[in-house]
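> The sequence and its predicted three-dimensional model are supplied below.
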Amino acid sequence: MTQNWGGQWSADGWTARIWAPDARHVGLLLRGQPHAMTRQDDGFWSVTVAARPGDAYLFRVDGQDMPDPASRLQSGDVHAPSLVTGPAGDAWQTSWQGRHWAEAVIYELHIGTFTPEGTLAAATEKLAGLAALGITAIELMPVGQWQGGRGWGYDGVLPYALHPAYGSPGDLRRFVDHAHSLGLMVILDLVMNHFGPEGAYIHHAAPRFFDESRHTPWGAAIDFSQPAVREFWIQCAEYWIGEYRLDGLRLDAVHQISGPGADDFMRQFAQRVRAVDPARPIHLIVEDERNEPHLREAGFDASWNDDFHHAIHCALTGESDSYYANFSHDPIGDLCLALQRGHVEEGQPRPGGDAPRGEPCGHLPPTAFVNATQTHDQVGNRARGERLLSLADPEGLRLAYALLLVAPYIPMIFMGEERGATTPFLFFADFTGDLAEAIRKGRATEFAGIASLGAEVPDPLSIDTFQRSRLAWGDANARDWLDLTRRALAFRAAQVVPLLKSGRSAPAEVTRHGTASLSARWHFHGGTLDLWLTLGQVEPDLKPPQDAAFSVGRFGLDPFALCVTTRPR
């Protein structure tokens, strides 16, 4: 029998549950009053009590008081009592059936820095402008509660609870409802591979949640061989999809979801999450450094494709430090591979690289790859958080951005990119004491000796670092970038999306011309998509048609030029 994590209502009252398989004594403190809990054979403890929505409660596990690891709402920070929740009080105003994955144009945003207010309510007011540009999906960086007021969201310890600095659960429901009224999908970034460094009481309640023999870069690995662990994360995803009518999830660093039980967990996860609302499509994206096809072959929609980003970044900046090393030898050649096959690294030896990485993925449809020229990782993991516009030729970046939007892969825009933002996006957190000092030192050590990524590291705990990362809405060059975004996405919706929906009919063909130019053709049952590109040189022999449906720059005259056209079958 499947046990539910957290609280659940029934005709008998409110039942609280927690998994503490090795604990000797577990109790519930409801409104400060103790209630003994009963242990089941599977290690769950439960008790049914008379409760009201808004009541504060804690679990007492072998003398340690702690909030509910599956808390839906906190009375304060991650150390405070959890709150009993009831049914949502507001009804959906918009009828919503979802959107086809081929229509996805993703906009990644961080609620805390997207607007001056840093709230869901303020972000809701910006959605109409994004929809008008042709964006079709919002991807929220993680919103599960962590300690402190500010952070990226990847240090969450209460993954079922909305981070309170962003607003109330009702604010999130209104955000999603308004997005749907504008035709926008909403996707949530969910972190299942680790917990943050402060307030993760699950370590005390259930040490078996973790496999101490394996470690991730962020601490002990999670043990997915345990049925209760698998249920914790599946029920968490079911909660977000069902309670907030989300359209999908982006799963952070699934290459760290490994060990016994991990493959079964991922398959079960996809089946259960999609079953929450089978009447509409639920889209599942992974971040997976392995460049392997098996999850996408098993039903996950797509994977983040850093290979495309790295090729573009190296071509525009010439950087060769750190993970750019093996993309710096021939970035245009790598771009040809990315446009032809999706991933660049598919298990072949690579100059400058370590052991070969990846497996052949060229058989996957273009929609199985989420491409980007900027992301929170690639901007924020620089010491000074520079956006690409501060590092590269603006005309070269405009061309790369246009390529991102019209190529037949799923494009993702990082907040502000659509308006040519130069605001940095820095790493920031809100811890105190020894933990804060350890983060400061770790951040400085990480970038020591990597000149291109920045030697001087802003204090990640300073409020100024957070405030500097707030998106500026008064960019001087915004109109030009917004016009390019609008024009490229109109072409995509009218001519690229129908081809994607028709399905691929043959492998893509990509030809390199000279040192920095290429042409590409993608074959679909509905026709072909043809593209010509020169990225930094005038190529007089590259002569695309004069009546192209979408173009940037002039071939034979400009060093940066792009031309795209379609032909029906």
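Great, that's in hand. Computed from a predicted structure; not experimentally measured.

> From here on, just use CA atoms for contacts and neighbour counts.
Noted.

> wait, doesn't V286 sit right on D306?
No: assessed by CA atoms under 8 Å, V286 is found out of contact with D306, at 11.8 Å.

> Give me the nearest residue to A121, chain neighbours excluded.
Distances taken as CA to CA, 6 or more residues apart in numbering place D171 nearest to A121, at 6.1 Å, with adjacent residues excluded.

> what element comes up after the helix or strand the one you found falls within heading to the C-terminus?
Element membership of D171 [criterion: DSSP states H and E] is helix 169-181. Counting by DSSP H and E, the next helix or strand C-terminal to helix 169-181 is strand 185-190.

> Use this one as the comparison:
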Amino acid sequence: MREITRLHGATLQPDGATSFSLWAPDAHSVAVRLGDGSVHSLHHQDDGWYSARVSCGAGTVYRFLIDGERSVPDPASRYQPQGVDGPSCVVDPDAFVWQCQQWQGRPWHETVIYELHPGAFGGFAGIQARLPELLELGITAIELMPVSQYPGQRNWGYDGVFPFAPQASYGTPDELRQLVDSAHALGLMVFMDVVYNHFGPHGNYLGEYASSFFRQDLPTPWGQAIDFRVLQVSDFFYENAMMWIIDYRIDGLRLDAVHAIRDADFLKTLAQRVRSAVPDGRRVHLMLENERNQASLLSEGYDAQWNDDGHHALHVLLTGEEESYYSDFARDTTIKLARCLQEGFVYQGEPSRNGVPRGEPSGHLPPTAFILFLQNHDQIGNRALGERLITLADHRAVKAALGLVLLCPMIPLLFMGEEWGCEQPFLFFTDHDPELGKAVREGRRNEFADFAAFADEALRQRIPDPNVAATYLSSVPERAQGNPTLQEDWLACYRSLLRLRHAHIVPRLPGTLSDGASILGEKALSACWRLGDGSRLRIDLNLSEHALAVAAPEPGTTVIHDYRANLSRDPCLLPGYSSRAILDPAT
């Protein structure tokens, strides 16, 4: 394993001592106070750095003392066993004994992602116990929603304030390593969702001694933007990315909301540094969430982007919803879905609902540069009532759409519980102190004031309070609450489609190119791809209730999937709520 440079935080030395470093350009003095009460001065270095070598080892708890008065945890803490306001803890990343030493990752085209919330899955140990069932389902990668230490015991994960420290309520750093090791032993990849665009609202003390960590001229929805132009700031996040890849052997990172990072050079350099930090032959994958549809980044070291455009078009066709960002897909929806399947993004520079051009041309990118889904944490949890898709759409239409999502050459993503037809909501939840909790509750409810269903203040009171425990508990998927027969029916659907994907699509994916898409009628289309081995994949999709004429499969082709909500088997007829996939072998 290649060494990585660690500048921030506490680094255990070969002789058992610990090197402490803090970037505090606004401080006049910095010391480290250990759990035994001893205080050790840090030496002032160039460019705002303070550092010292102290005779203490792994397990030592400590805090930094700023100007002899302000006691703060380490912003680069590797472990916060007592939460965001408690002391930091020295960790030895090399003490864990890895069992799966030969793991080199998997090729990107084999990826089938299962996104999950670590807390709702029972913490690191709970996830580990359920790995075999995910493997049986056909998953090849689990994606953990952010695990960085956040305030309280429950949170979506996007309020993290210690990017280097796994959330203590999920388990210890070594329990996270054990999860990763166990996943690798089963042939599963582990991806980590990381948040580099902001810190949470409580527990971040950087502004008190490193005000230049933030830009004063660029506000964001979460406060002042992080200033990636400052070397020490960008290095903080480079080190974090490499920590997950090297110290935890994570197989890939999903970067949250990079449209809020107004520094493309930072994103490009991060990809370069990650690529250079891993040994030759090891596969590491980088994914983006990016409303700006910057296709150029997908040629600058990033493997793929979450394809919100594809989701939004499918969601409008399935539900008829047209408010908020769905209004961008309310017209010519089927045409927009066809463009997505043919070229990747729908918006490639055209103005969106706010009149601002969005996106870059993406037709030159392979289909595997896009991650497609019907549900994820955002598209459920950002709804006021957290409804899952199957409570909003006809189940027959959802199953038809699954034939497209799970068999098309884009990389598929599932959200926890989706595979067994979970109808429980997935709500936005937090665990803040009463004052901050009240502000979050009111802010959350006001976000939906422009929605017809919540235009009245009394109606907005129906939106669950994020800060009460019941909101979180209702978001934990529980199969015991559902109908076992229906659950098995959904499971059989997902398992069957993923078996087909692994058998017929995945081996042919490298080198795949679009071969066009055509509109068959309202809510219906046919999309084709020339697969890497020269064979041709055609997927017909009808999300309307009306039957449509369609070209029959050519002689010599194989219908590998044919979902029809009714009993019709006419090969020239595509019934309502249906999808089929046809494979034409290479000639």
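Alright, I've got the coordinates. Owing to the predicted nature of the structure, the values given are computational and were not obtained by experimental measurement.

> Distance check, the aligned partner of the residue nearest to A121 of the first structure in the second structure against P409 of the second structure.
Under the alignment by TM-score structural alignment, D171 of the first structure pairs with E175 in the second structure. For E175 of the second structure, the distance to P409 of the second structure equals 35 Å [CA to CA, to the nearest Å].

> quick one: which of the two has more around it?
Legend: neighbour count by other CA atoms under 10 Å for E175 of the second structure and P409, higher for P409 (31 against 17).

> By residue count, which helix of the first structure is the longest?
Assignment by DSSP state H gives helix 227-244 as the longest helix of the first structure.

> which residues in the second structure does it align to?
Alignment of helix 227-244 of the first structure against the second structure: residues 231-248, by TM-score structural alignment.

> How far off centre is stretch 104-118 of the second structure?
Distance of stretch 104-118 of the second structure from the chain centroid (CA atoms, centre = their mean, to the nearest Å) equals 11 Å.

> list the buried ones in it?
Buried residues in stretch 104-118 of the second structure, counted by 16 or more other CA atoms under 10 Å: 104-106, 108-118.

> Over to stretch 425-439 of the second structure?
425-432, 437.

> what do you get for stretch 355-375 of the first structure?
357-362, 364-375.

> superposed on the second structure, where does the helix holding D171 of the first structure end up, distance-wise?
When the second structure is overlaid, helix 169-181 of the first structure sits 1.3 Å from its aligned residues on average, using mean CA distance after the TM-score superposition for the first structure.

> Contacts for that helix, please.
Under the criterion CA atoms under 8 Å, 6 or more residues apart in numbering, residues 88, 90, 92-96, 120-121, 123-124, 127-128, 162, 185-186, 244-246 lie in contact with helix 169-181 of the first structure.

> Mind checking which of these are buried?
120-121, 123-124, 127-128, 162, 185-186, 244-246.

> Among these, which one lies nearest to K501 of the first structure?
For those, the closest approach to K501 of the first structure (CA to CA) belongs to M185, at 17.7 Å.

> For G6 of the first structure, give its distance to A455 of the first structure.
Separation of G6 of the first structure from A455 of the first structure (CA to CA): 45 Å.

> higher neighbour count, the two?
G6 (20 against 17).

> what's the counterpart of that one in the second structure?
The equivalent of G6 of the first structure in the second structure is G9 (alignment by TM-score structural alignment).

> Quick check: its match touching Y79?
No: counting by CA under 8 Å, G9 of the second structure stays clear of Y79, with 10.9 Å between them.

> shared neighbours of these two, which are they?
Joint contacts of G9 of the second structure and Y79 (CA under 8 Å, 6+ apart) do not exist.

> would you list every one of the helices in the stretch 401-550 of the first structure?
433-447, 463-468, 478-491, 497-502 (DSSP state H, counting those that start in this stretch).
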